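# task: produce atomic coordinates for the following.
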Amino acid sequence: MSAVPLPMPATLARPEPTDEAGSGRATRGPRAGAGSRGQLVDRFGRVHRDLRISLTDRCSLRCTYCMPEQGVEWLAKSSILTTDEIVRVAEVLASLGIVEVRLTGGEPLLRRDIVDVVRRISAIEGVSGPLEVSMTTNGLKLPELADPLRDAGLTRVNISIDTLRPDRFAELTRRDRLDDVLDGIRAARRAGFSPLKLNAVPMRGVNDDELVDLVQFAIDNGAQMRFIEQMPLDAGHTWSRTEMVGADEILDRLTRRFTLTPIGERGSSPAQDYLVDGGPTTVGLIASVSAPFCGACDRVRLTADGQLRNCLFAREESDLLPLLRGSHGRGPADDDALADLLRRSIAGKRAGHGIDDPGFLQPQRPMSAIGG
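Now for the predicted structure:
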């Protein structure tokens, strides 16, 4: 099929300005070496500046590579962090050097107070100014929330769209809502989010024949396409590396249609970006499995139920709830105690995710419960 642009004037997204390390992130001025409580540094010297916060494990879609269609065991409502608790953790992490926050899920827009969450986090002062807040979403609720979120301080959105075919979308997500995703993309563009990024997970025999169409769709609609290798984070634990569509294969297919020019070094950014036909549009490849970027990883994750994860594939977590809410008759801990636990969690981070290790075990939590 041919990619059809949405009926709006296209404004092509230009490549993000990069910092000196070439990470692909927008330059926000000098980053201080430490906050008021020191840095989040692991034993390999990696300084952590990027926080991913999962706001809920619930989602309005049921993507086959993420969660089962039925029988999902949701997190207990009582365990979900309150907005005050989320903000408190973010404030302490900002004092430890975190400068960027990405809100994820599940589907973060299902959280009723999402606009307030964005407003409060974006007001937190980090070591180089207010925290930069972005979001990964399926886009279904953006028509009603894009403008309020932009006004609240959200800087960027990544919208997931794995296929342009309505029948295939319904089969892949188990919901017939492709038109709603397209409406969400329109709303994000109208609200002025830039760069607007579109995420897709190529799957063999499912949507791998649409790679060129997805890039053309992004070009026609002023967005940047990002292809993410499928990772062993599915709820059914059916992932197979031999069936995975790798970054090299994706690149090979795209270069049959487009001229792709690498843009510098990716630094700590998960994506290797390429100019498409000389630009200004770009496409990104996230090769978490075939070309992992663990050596430059600067991310830490907070789950919706208050667990700190120092790696997406970690099998161990640090429980923040006892410190946030108190336990054994004691009240909540002070911020210094919280900072100490956060530092110890990061200090114990492993060198890499170990997918290629013979003894690799998939995390018990699926992606929807960890957060992207």
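
# please make it C-alpha for all contacts and neighbour counts, starting now.
Fine.

# and S160, how many neighbours does it have?
Neighbourhood size, S160 [other Cα atoms under 10 Å]: 19.

# tell me the secondary structure for the nearest residue to it once chain neighbours are set aside?
Nearest residue to S160, sequence neighbours excluded (Cα to Cα, 6 or more residues apart in numbering): N199, at 4.5 Å. The assignment at N199 comes out as strand when based on DSSP: H, G, I helix; E, B strand; the rest coil.

# please provide the structure for the following sequence as well, for comparison with the first:
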Amino acid sequence: MDAEEPYVSPLFDQHNRFHDYLRISLTERCNLRCTYCMPEEGVQLTPSEKLLSREEIERVARLFVSKGVRKIRLTGGEPTVRKDLLDIVESLAQLKSQGLESLAMTTNGIALRRTAEPLALAGLDTLNVSLDTLDPHKYVLMTRRKGLERVLENLERASSMGMQTVKINCVIIRGVNDTEVTDFVALTKTWPISVRFIEYMPFGGNRWEKRKLVPYKELLNRIEERFGKVEKILDDPNDTSKGFRVPGYAGTIGFISSMTNHFCGTCNRLRITADGNLKVCLFGDNEISLRDAMRSGMTDGQLHQLISDSVKRKKKQHAGMDARVMEEGGEYLLITPPHCHGPDQIGAYSNRLSHIDQHTGEAKMVDVGGKDITRRMARARARISLGVEAYRQVKENTNVKGDVLTVAKIAGIQAAKQTASLIPLCHPLALTKVDVACRLVWNEANEVEGKGLVIIDCMAQCTGPTGVEMEALTGATVAALTVFDMCKAVGRNMVIEHVSVLEKTGGKSGHFLPDDSDIERGNGSD
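I've put the predicted structure just below:
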């Protein structure tokens, strides 16, 4: 009889890295709209029935802990907007009797006033708060929401309620908040927290520019200019942060150098997205759906094998891409920052452009053959500003070229129907309805210069596998261009501006409608 083979955990990859750190995204929703993390128009949300349930989260966590996971971090979106968060924390904290050593959570800190103490009592021991400025005005600019004073109060509350570890994660952007680095360091003088500075990273939608990146070595030099030589502290083998301390200070500082000095060689992290996909590498597109596996009736043993096969396919670094692209002076990838909520729910915050082939870098048309056929609608708006005479002619219908608004409506409808011919990678859609509406608005406050507006709304509908946002946007934009063309003889200072999607329905994302509702809750509109 053959000797029994030694047990090997399914969490070892082919490079002998053991993955004992699991990040679980609880939701795709967030109550902030941080400029470095999310496009202003928001993101598409997965229908709630396709997200992991509390029971499924508990089962997945138990499976991973049984195979050696020692740390679990709950992320999002914003975890505190999930109504059953406390129940999830209580159940996962019970795994500490089975080998789990730390249960952590990343949050923006807005709702900690009502959740910090219950979470600490339930077993949450580590809290990471994303905070990028100590200036109230700048906070609004960076997060597109108010709430800095609340976050600072909640941070102090969390520290005094028995939370073992409290950290601040700060993304540094040159010209935005880089001058505040020493102010953050000053917080650690009497406050036993860890402030970690994160290099600004690019992803689709955040308008990243290389000049905005501040390398961690430059930040360290700035800090030492004010505070003197800092002490290096011992980092754990798998730390992503390089830790330091100002001599005599109660807290510590750290640098996450994701751009200028990557840390793939010691990676011990696995991620589960809110919709249940296991992601073994932040940069990779290969995912397996643990949600679908569980809902199909797989046993724990079968799930272990599925997980093991996925982990063993993990590449040495950056999903097999050349590591030089992440080094200082090289090219840069479109990715999402490691501390914010995006990477743990890639299904919502895409880390790649859908129209770019991940292997060749060439443009491609997205395959929508597997998408559901649903009724879809989108509304878009564009506006064009006119001078006094042009505005008068449009309003009184005296333009020598004809009825400006009627021609613009017809042009918008025709353009929406021709979108696939105008935008190379758009799918040709059989539109069931297009409606263009124009209205005139005079800006009384600007009467001396004279500024009138034509506001154009375009609504497009279809029944199909992909959305009609581009059709609505094209219709609104071409209608505005038509107004421009017909009025250019009498108004050369016209400006077409504020082209945006107002609303859309249908498909995976459901109903999208911009919403500035209560900051305490994560609205599902975008």
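
# report the TM-score for the pair.
Taking TM-score structural alignment, normalised by the length of the first structure as the basis, the two superposed chains have a TM-score of 0.83; 331 aligned residues with a Cα RMSD of 2.3 Å.

# mind checking what the residue nearest to S160 of the first structure lines up with in the second structure?
Mapped onto the second structure by TM-score structural alignment, N199 of the first structure lines up with N169.

# am I right that its match is in contact with N128?
Yes - the pair N169 of the second structure / N128 is scored as a contact, 6.7 Å apart, by Cα atoms under 8 Å.

# just the strands in the stretch 201-350 of the second structure please.
231-232, 242-245, 252-256, 269-272, 277-279, 287-289 (DSSP state E, counting those that start in this stretch).

# what residues in the first structure pair up with the fifth one?
Same thing as strand 277-279 of the second structure. On the first structure, the counterpart of strand 277-279 of the second structure by TM-score structural alignment is residues 307-309.

# mean shift between that stretch and the second structure?
Once the two are superposed, stretch 307-309 of the first structure sits an average of 0.7 Å from its aligned residues in the second structure (mean Cα distance after the TM-score superposition for the first structure).

# show me what contacts L481 of the second structure?
By Cα atoms under 8 Å, 6 or more residues apart in numbering, the contact set of L481 of the second structure is I496.

# what helix or strand is it on?
Using DSSP states H and E, L481 of the second structure sits in helix 469-487.

# residue range for that helix in the first structure?
On the basis of TM-score structural alignment, helix 469-487 of the second structure is assigned to no residues in the first structure.

# and the direction of the helix or strand that that helix is followed by versus that of helix 469-487, what angle?
Downstream of helix 469-487 of the second structure, the first helix or strand assigned by DSSP H and E is strand 495-505. Taking axes from the mean of the first three to the mean of the last three Cα atoms, to 10 degrees, one finds strand 495-505 of the second structure and helix 469-487 inclined to each other by 150 degrees.

# hmm, who's touching strand 495-505 of the second structure?
Residues contacting strand 495-505 of the second structure (Cα under 8 Å, 6+ apart): 41, 375-386, 469, 472-473, 476-477, 480-481, 510-514.

# so which bits of it are buried?
The neighbour-count check on strand 495-505 of the second structure (16 or more other Cα atoms under 10 Å) flags 496, 499-505 as buried.

# now do stretch 226-243 of the first structure
For stretch 226-243 of the first structure, the neighbour count (16+ other Cα under 10 Å) marks 226-235, 239, 241 as buried.

# okay, the residues you listed in TSV with distance to R190 of the first structure next?
As requested, those are exported to TSV (distance: Cα to Cα, whole Å):
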residue	distance to R190 of the first structure
R226	21
F227	24
I228	26
E229	30
Q230	31
M231	32
P232	35
L233	33
D234	33
A235	35
W239	37
R241	39
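
# give me every residue that touches R222 of the second structure.
With Cα under 8 Å, 6+ apart, R222 of the second structure has these contacts: T182.

# ok, the corresponding residue of the first structure for it to A347 of the first structure distance?
Aligning on TM-score structural alignment places R222 of the second structure opposite R253 in the first structure. Going from R253 of the first structure to A347 of the first structure by Cα to Cα, to the nearest Å gives 40 Å.

# hang on, the earlier thing: in helices only, show me the contacts of strand 495-505 of the second structure.
469, 472-473, 476-477, 480-481 (DSSP state H).

# any chance of these in a markdown table, plus distance to I72 of the second structure?
Listed next are those as a markdown table, based on distance: Cα to Cα, whole Å:
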| residue | distance to I72 of the second structure |
| --- | --- |
| E469 | 38 |
| A472 | 43 |
| L473 | 43 |
| A476 | 47 |
| T477 | 48 |
| A480 | 52 |
| L481 | 53 |
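
# drop anything exposed from these.
By 16+ other Cα under 10 Å, those give 469, 472-473, 476-477, 480-481 as buried.

# all helices of the stretch 101-250 of the first structure, in order?
Ranges of helices in the stretch 101-250 of the first structure, per DSSP state H, counting those that start in this stretch, are 114-122, 142-152, 166-173, 178-191, 211-220, 247-255.

# what is the longest one packed up against?
Contacts of helix 178-191 of the first structure with other secondary structure elements, assessed using 3 or more Cα pairs under 8 Å, 6 or more residues apart in numbering; DSSP states H and E, are made with helix 142-152, helix 166-173.
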